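Novice: Kindly generate the corresponding structure for this input.
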Amino acid sequence: MADAKPKDETPGKPPKARKGGMLKTLGLGLAFILAAGAAGLGATVGVLKFGSSYLPGKAAESGHAPSTASLVLPIEYVEIDTPFTSNLVDTGRYLQVRLSVGTTAGPAVVAAVTRHKPAIISAVLGVLGEATEADVADRAAKDAMRVKVREAINAVLRGRGVAGAVDEVFFTSLVIQ
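Specialist: Below you'll find the predicted structure:
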């Protein structure tokens, strides 16, 4: 038998194009245009929100670096690994607390917390030494206690010339017996 030719091929006529070829090309082109538009929109929003000094090379052209006042530093945590134990003033019970502190003031405050740890421990023990059963009775009372501890730690840091402060105090363990 002779070679059979497909029905679509007739002499002198070009072969049929595959279906969907044009749609694929248009789809890829549209995807490229949308991606470029999204990138341009993102750059525009970034410049409007953060200013042109955040673009590469713009800080050098303008003669100044971006202001750190407008930047938000990430929170850093420091665990005070000493367990604090103190008698409650109004009962024969005692309180044992472990805590961590959080600061957004940067590495200088983190280093200061570590450097002045003995003074911080003493200040925290002073606050806990004045605690009563009511000071640790419920969540609101414990939150007020955390504020007192934070203020005592910040007073220690200020007294040693540290610029910046501890933003939060976290009780990582609290036992009353």
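Novice: alpha carbons only for contacts and neighbour counts from here, please
Specialist: Noted.
Novice: neighbours around residue 130, how many?
Specialist: Close neighbours of residue 130, defined as other CA atoms under 10 Å, add up to 13.
Novice: How about the one 3 residues further on?
Specialist: Neighbouring residues of residue 133 were enumerated by other CA under 10 Å; the total is 18.
Novice: my guess is it contacts residue 92, does it?
Specialist: No. Distance between residue 133 and residue 92: 9.9 Å, which falls outside the contact criterion (CA atoms under 8 Å).
Novice: Over to the most centrally placed residue in the chain. Which of the three states is it?
Specialist: In the chain, the centroid-proximal residue (CA atoms, centre = their mean) is residue 74; its distance is 4.7 Å. The three-state assignment at residue 74 reads coil, by DSSP: H, G, I helix; E, B strand; the rest coil.
Novice: For it, give me its contacts.
Specialist: Neighbouring residues of residue 74 by CA atoms under 8 Å, 6 or more residues apart in numbering: 104, 106.
Novice: which is the next helix or strand following the strand or helix carrying residue 59?
Specialist: Element membership of residue 59 [criterion: DSSP states H and E] is helix 58-62. Following helix 58-62 in sequence order, the next helix or strand is strand 76-87 (DSSP H and E).
Novice: To compare against the first, here's the next sequence to fold:
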Amino acid sequence: MSDNNPEEEEKPKKKKGKMKGLIIGLLVVAVVGGGGAAGGFYVAGSMGGENVEPEDPNKPKIVLKDGTEVSEREAKTAMPSENENKFKVTYHQIEQPFTSNLSHSESFAQMSLAISTYYDERVFENVTEHEIALRSAVLLELGQQDPIELETPAGKVKLKGKLRDVINATLKEKAGFGGIEDVYFTSLVIQ
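Specialist: Modelled structure (predicted):
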């Protein structure tokens, strides 16, 4: 019996040794393969960034505070931190006021707007060129507003955001580029 026992004991040890070697081998393959795949994705991502299409020369440029005009790609490296704004803000007053009836009421609103951008004067040239389409879009948005909501500060802020989005969408449709950063009420009367 003692002859049989050592052989039986050796067999399980060999199985454990083979199993341990197999597990270690699989782990090494997984780590090396995963590292190779991660490296491949990193290199592919890095190379993919270099093949970006050139920017349209007719697209407005972002203006830095020192007056330098840069492309959007260059501006991304100069993006402002929360405490510091490196871009020059330019404002434009829309001359004629907007007057519209408000949704589901006998009330109406009259407002005057100004807009701002970090881009060059081409944005405001587009605003002037497409003013009729912009006025129509703003009036349609204004006519959908609830007069009770517009009486609150939060309602006014919400309307500002909607007007900015409507103006940018109209400019993108008509001129191929939006560029409006913010909308400002220079007067707002709700009756």
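Novice: re earlier: which position in structure 2 pairs with the residue nearest to the centre of structure 1?
Specialist: Alignment note (TM-score structural alignment): residue 74 of structure 1 maps to residue 88 of structure 2.
Novice: what about that match, distance to residue 63 of structure 2?
Specialist: To residue 63 of structure 2, residue 88 of structure 2 is 6 Å away according to CA to CA, to the nearest Å.
Novice: Need the overlap of contacts for these two.
Specialist: Both residue 88 of structure 2 and residue 63 are in contact with residue 118, where contact means CA under 8 Å, 6+ apart.
Novice: I'd guess residue 165 of structure 1 is in a helix, am I close?
Specialist: No. The secondary structure assignment for residue 165 of structure 1 gives coil rather than a helix, going by three-state DSSP.
Novice: Residue 89 of structure 1 in helix, strand or coil?
Specialist: Following three-state DSSP, we place residue 89 of structure 1 in the coil state.
Novice: So it is in contact with residue 126, correct?
Specialist: No. Between residue 89 of structure 1 and residue 126 there is no contact under CA under 8 Å: 11.9 Å.
Novice: What range does the biggest helix by length in structure 2 cover in structure 1?
Specialist: Assignment by DSSP state H gives helix 4-50 as the longest helix of structure 2. Aligned by TM-score structural alignment, helix 4-50 of structure 2 falls on no residue of structure 1.
Novice: So which elements touch whichever helix in structure 1 runs longest?
Specialist: Once structure 1 is assigned using DSSP H, the helix that runs over the most residues is helix 21-50. Here helix 21-50 of structure 1 is seen to pack against no other helix or strand when contacts are counted using 3 or more CA pairs under 8 Å, 6 or more residues apart in numbering; DSSP states H and E.
Novice: okay, it sits on what stretch of structure 2?
Specialist: Following TM-score structural alignment, the aligned partner range for helix 21-50 of structure 1 in structure 2 is empty.
Novice: re the thing from before, what distance do you get for the residue nearest to the centre of structure 1 to residue 151 of structure 1?
Specialist: 21 Å.
Novice: how far does stretch 175-185 of structure 2 stretch from start to finish?
Specialist: 24 Å.
Novice: Same question for stretch 129-141 of structure 1.
Specialist: Across stretch 129-141 of structure 1, the terminal residues are separated by 15 Å (CA to CA).
Novice: Tell me which residues of it come out buried.
Specialist: By neighbour count on 16 or more other CA atoms under 10 Å, the buried set for stretch 129-141 of structure 1 is 129, 131-133, 135-136.
Novice: Equivalent analysis for stretch 67-83 of structure 1, please.
Specialist: Of the residues in stretch 67-83 of structure 1, those buried under the neighbour-count criterion (16+ other CA under 10 Å) are 76-78, 80.
Novice: Could you do stretch 80-93 of structure 1 as well?
Specialist: By neighbour count, and taking 16+ other CA under 10 Å as the criterion, the buried residues in stretch 80-93 of structure 1 are 80, 84-88.
Novice: what's the answer for stretch 176-183 of structure 2, then?
Specialist: Of the residues in stretch 176-183 of structure 2, 177-183 count as buried by neighbour count, 16+ other CA under 10 Å.
Novice: Distance to residue 38 of structure 2 for those residues - can I get that in CSV?
Specialist: Formatted as CSV, those follow (distance: CA to CA, whole Å):
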residue, distance to residue 38 of structure 2
177, 37
178, 38
179, 37
180, 39
181, 38
182, 41
183, 44
